[in-house]
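> fold the following for me, if possible:
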Amino acid sequence: MTSYDANAEGFFGEFGGRFVPPHLEEPMAEVARAWAEAKADPTFLGEYERLLTLYAGRPSVLFPADNLTRHVGGARIYLKREDLNHTGSHKINHCLGEALLAKRMGKKKLIAETGAGQHGVALATAAAYMGLECEIHMGAIDVAKQHPNVVRMEMLGAKVVPVEFGGRSLKEAVDSAFDTYARDFEDVFFGIGSVVGPDPYPSMVREFQSVVGREAREQILSLEGRLPDAAVACVGGGSNAMGLFSGFLDDEGVALYGVEPAGEGVEVPGRHAATMTKGTPGTLHGMATTVLQDESGEPSAVHSIASGLDYPGVGPQHAYLASLGRVTYVTATDDECLDAFSTLSRVEGIIPALESSHAIVHAMKLARELGEDGIVVANLSGRGDKDVDYVAEYLAEHPRS
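Okay, here's the model as predicted:
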């Protein structure tokens, strides 16, 4: 059986590792040691499970989207309702774990990046609960697009730092948070928001998110008496996807699909964030992975209507799974995403996050292809409250035909 885990050096095949400046080597090694000890400690794991149940509200529902199934025609579509978690997305799963680990390490403050704001809200929530300070770096474009989440973070006591340089989006938010952390890391824990960054973060965040896949596997077996034909999730950095996929990686009969943002078209430079589709091997934010980059190796400009997917890299385990052919990576355009957003809202009464809408696009395509005997599980990774004002303004300026 193929091993999908990282080796002792934090590599998934040729992807991963720990590429950090010399003065950050020991802080990252400290996190790695603390994580290795914590995940072997029944007391730590027990407290984490308690928080998932009593604070985050797990298990999340696996919802039979019967109206959507009838609307599309074909395979039965199930939605893993991570949008029903406390704070409205899958992000609370790893934020509680990271905050708990920071507390165990004696840290006083959490620092992180955020794109759509869901990670920022979840980390600010966990920080408030654990009695920790919190600082969230967010691209200025996303601060404007996701204003409700900015307000939530500030209400929770977090300091929100707008990032004004470069593309002013998620990649620059990561740069800014890393730079700040590098200058002051003694009492600070970097709460990375996805399965990205230097080892041990890709493995650690995946482990915290693996609850999604474990639950989904048990739930679909209970509801249908068999495994699904396919499992689908959106991919930016890729935490919600790795969470879902981890429950089915060893089930060869379950096809896995990661859906990344084609934006305005993958052939339009700078107007998509389809890393797995158009990227090449490179190094970004402390990891060897697949990167959208120019000829000099600098990260390319990227775009997505979904702020949480607006990233020129991807988690190294995703790059590895693509190299093995275990996961198929496809794309969805901004227009397809908006159509799926509207369709799910109107036929099921569920307003999805724009990020999650990418997964819904491909789940509907698969349902048509598989036919009535098929089963598709899609990860509804977040709710769309944060997006409704932006979508309303966008549709007013770009009316649908």
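> make it CA atoms for all contacts and neighbour counts henceforth
OK.
> residue 216 versus residue 224, what's the distance?
12 Å (CA to CA, to the nearest Å).
> who has more neighbours out of these two?
Set side by side, residue 224 and residue 216 show unequal neighbour counts under other CA atoms under 10 Å, the larger going to residue 216 at 31 against 10.
> what sits against that one?
By CA atoms under 8 Å, 6 or more residues apart in numbering, the residues touching residue 216 are 62, 80, 244, 247.
> who wins for neighbours among these?
Top of the contacts of residue 216 by neighbour number is residue 244, holding 29 neighbours under the definition other CA under 10 Å.
> leaving out sequence neighbours, find the closest residue to that residue.
residue 213 (4.0 Å; CA to CA, 6 or more residues apart in numbering).
> quick one: buried residues of the one helix or strand the one you found maps to?
Taking DSSP states H and E as the definition, one finds residue 213 inside helix 201-224. Along helix 201-224, the positions that meet the burial threshold by neighbour count (16 or more other CA atoms under 10 Å) are 201-217, 219-220.
> all strands for the stretch 201-350 of the chain, in order.
Chain-ordered strands for the stretch 201-350 of the chain, with DSSP state E, counting those that start in this stretch as the definition, fall at 230-234, 255-263, 280-284, 287-291, 327-333.
> can you redo those strands as JSON lines with mean neighbour count and distance to residue 314?
Formatted as JSON lines, those follow (neighbours: other CA atoms under 10 Å; distance: least, CA to CA, whole Å):
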{"stretch": "strand 230-234", "mean neighbour count": "29", "distance to residue 314": "12"}
{"stretch": "strand 255-263", "mean neighbour count": "26", "distance to residue 314": "10"}
{"stretch": "strand 280-284", "mean neighbour count": "19", "distance to residue 314": "9"}
{"stretch": "strand 287-291", "mean neighbour count": "27", "distance to residue 314": "6"}
{"stretch": "strand 327-333", "mean neighbour count": "22", "distance to residue 314": "12"}
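> how about JSON lines for these, with distance to residue 240 added?
What follows is the strands of the stretch 201-350 of the chain, written out as JSON lines (distance: least, CA to CA, whole Å):
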{"stretch": "strand 230-234", "distance to residue 240": "7"}
{"stretch": "strand 255-263", "distance to residue 240": "10"}
{"stretch": "strand 280-284", "distance to residue 240": "20"}
{"stretch": "strand 287-291", "distance to residue 240": "18"}
{"stretch": "strand 327-333", "distance to residue 240": "14"}
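> and for comparison, fold this next one:
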Amino acid sequence: MSNQPNKEGFYGDFGGAYVPESLRQCITELQRSYLPIIESEAFQKEYHQLLKDYVGRPSPLYYARRMSEKYGCRLYLKREDLNHTGAHKINNTIGQILMARQMGKKRIIAETGAGQHGVATATVCALMGMECEIFMGATDVERQHLNVERMRMLGATVTAVRSGNMTLSDACTEAIRNWCERPQDTFYIVGSTVGPHPYPDLVTRMQSVISKEIKWQLQEKEGRDYPDYLVACIGGGSNAAGTMYHYIDDSRVKICLAEAGGRGVDTDFTAATINCGTEGILHGSRTLVIQTDDGQVKEAYSISAGLDYPGIGPLQAQLARSGRTHVFAINDDEAIGAGYELTRMEGIIPAIESAHAVAALRKMKFKQDDVVVLTVSGRGDKDVETYLNNKAMAEGFGF
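As a prediction, this is how the structure comes out:
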């Protein structure tokens, strides 16, 4: 299974570019431009310089001693939570803002759920002096108030979306609608590996710095450049795509992903797209979608504002269908318990999104010498209130 799409943007059965006619020219321009721009020497030099001096890369690969003892393996945490702005999202927004500038765009829009992509987008717009508007579901505006104020402080306009269940999917829909109104001067910085081609490939390439670093960091720490297991949470799929990018064709590496089970995959309150979804079109690509039998997209639910998306990136859909990845559905209580576990055992408060990946460890069995790399995609400052309000969920896990 290749990590590269074909020329139409398909990974096997999934992908493509299903967009309204008003956006066709924009998407075609982006498809023609993105590889020549990002593969140019000038782009690569500026991009990597900003990752080093502005973002703070490389992010550490930390050996989690106490958690390793508990789970009977050699567990390393890829600390994307230590990046500037507190998550992996900045890797992508740095790259896309440089592209937007190269293409002569003056106005930036983005969608956000947990707010980390919105903050990262507002941050790079402040850096580059560009106009910025962030679309965020009204439900998420309320539960991620701190990130909303960070975006506003950075100079962005935050538009609360009140359609649907007022979360991430609705924010995506509204951002696309806005793009249709002003395609000439607007660049849409998509935050995950979703949307029409070339966005899934573009975002994956921007996040691939994660697995590139894992390779040389493991070589330094373990004397080999590959783990036995990779673990990451998955909503739209960007941190997972970056974590596994350089290992997709390496059969020695088992890839385990954690999606949001919500209140259970057998309920209507779930965002477990791979476990529950069927093939359909969502936000410009063919992928797996949580939908009714007649193709109406259902409202996804998760306690995590960044994972309650009713679709998944086409790369992740194809990898799951081919059997390359094993996907766990992690329920809300399991994620909250895992968040407290990492906090109490290693002194690291993870974003609730990342806590889903930590919870997957309980569902896996390791040998003592197995090397496991788990990506902590974001820090948990934004989620402290949610953790405290749902602390009772963690009691069953001993916290």
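> which ones are touching residue 303 of the first structure?
By CA under 8 Å, 6+ apart, residue 303 of the first structure lies in contact with 263, 270-273, 310-311.
> aligned counterpart of it in the second structure, please.
Alignment note (TM-score structural alignment): residue 303 of the first structure maps to residue 301 of the second structure.
> what of residue 106 of the first structure?
Residue-level alignment of residue 106 of the first structure against the second structure, with TM-score structural alignment as criterion, gives residue 104.
> now that match: closest residue in space that isn't a chain neighbour?
If you skip the residues right next to it in sequence, residue 104 of the second structure has residue 185 as its closest partner in space, 7.7 Å away by CA to CA, 6+ apart.
> contacts only, for that neighbour.
For residue 185 of the second structure, the contacting residues are 104-107, by CA under 8 Å, 6+ apart.
> just the buried ones out of those, please.
For those, a burial check counting by 16+ other CA under 10 Å picks out 105-107.
> what distance separates the start and the end of stretch 292-307 of the first structure?
One end of stretch 292-307 of the first structure sits 17 Å from the other (CA to CA).
> what range in the first structure does stretch 184-203 of the second structure sit on?
With TM-score structural alignment as the criterion, stretch 184-203 of the second structure aligns to 186-205.
> just the angle between the helix holding residue 213 of the first structure and strand 287-291, please?
60 degrees (axes from the mean of the first three to the mean of the last three CA atoms, to 10 degrees).
> nearest to residue 14 of the second structure, out of the buried ones among the contacts of residue 185 of the second structure: which one, please.
Of all these, the one with the least separation from residue 14 of the second structure (CA to CA) is residue 105, at 29.3 Å.
> which element, helix or strand, includes the closest one?
Residue 105 of the second structure belongs to no helix or strand when assigned by DSSP H and E.
> which residue in the second structure aligns with residue 221 of the first structure?
In the second structure, the residue matched to residue 221 of the first structure (TM-score structural alignment) is residue 219.
> re earlier: so which of the contacts of residue 303 of the first structure is the closest to residue 4 of the first structure?
Within these, distances to residue 4 of the first structure taken as CA to CA reach their minimum at residue 311, with 23.6 Å.
> so what's the closest one up against?
By CA under 8 Å, 6+ apart, the contact set of residue 311 of the first structure is 170-171, 236-237, 273, 302-303.
> try 7 Å this time
The contact partners of residue 311 of the first structure, taken as CA atoms under 7 Å, 6 or more residues apart in numbering, are 170-171, 236-237, 273, 302.
> scan the second structure for its longest helix.
Taking DSSP state H as the assignment, the helix of the second structure that covers the most residues is helix 21-38.
> now it on the first structure. Mean distance?
Superposing on the first structure and averaging over aligned pairs (mean CA distance after the TM-score superposition for the first structure), helix 21-38 of the second structure comes out at 1.2 Å.
> angle of that helix against helix 199-207?
Helix 21-38 of the second structure and helix 199-207 are oriented at 30 degrees to each other (the same axes, to 10 degrees).
> counterpart of helix 21-38 of the second structure in the first structure, which residues?
Counting by TM-score structural alignment, helix 21-38 of the second structure sits on residues 22-39 of the first structure.
> and that stretch, how far out from the chain's middle?
A distance of 22 Å separates the centroid of the chain from that of stretch 22-39 of the first structure, by CA atoms, centre = their mean, to the nearest Å.
> report the buried residues of that stretch.
With burial defined by 16+ other CA under 10 Å, the residues of stretch 22-39 of the first structure counted as buried are 27-28, 31-32, 35, 38.
> then stretch 361-380 of the first structure?
Neighbour counts over stretch 361-380 of the first structure (16+ other CA under 10 Å) mark 361-364, 366-368, 370, 374-380 as buried.
> quick one: contacts for the residue lying closest to residue 61 of the first structure once chain neighbours are set aside?
Computed as CA to CA, 6+ apart, the closest residue to residue 61 of the first structure that is not its neighbour in sequence is residue 81, at 5.3 Å. The neighbours of residue 81 of the first structure, taking CA under 7 Å, 6+ apart as the test, are 60-63, 379-381.
> what does residue 81 of the first structure correspond to in the second structure?
Aligned against the second structure by TM-score structural alignment, residue 81 of the first structure finds its counterpart in residue 79.
> do you know how far that match is from residue 347 of the second structure?
Counting by CA to CA, the gap from residue 79 of the second structure to residue 347 of the second structure is 13 Å.
> quick one: the most centrally placed residue in the first structure from residue 344 of the first structure, how far?
In the first structure, the C-alpha nearest the mean C-alpha coordinate belongs to residue 239, at 3.6 Å (CA atoms, centre = their mean). The spacing between residue 239 of the first structure and residue 344 of the first structure, counted by CA to CA, is 23 Å.
> before we move on, what about residue 169 of the first structure?
Going from residue 169 of the first structure to residue 344 of the first structure by CA to CA gives 27 Å.
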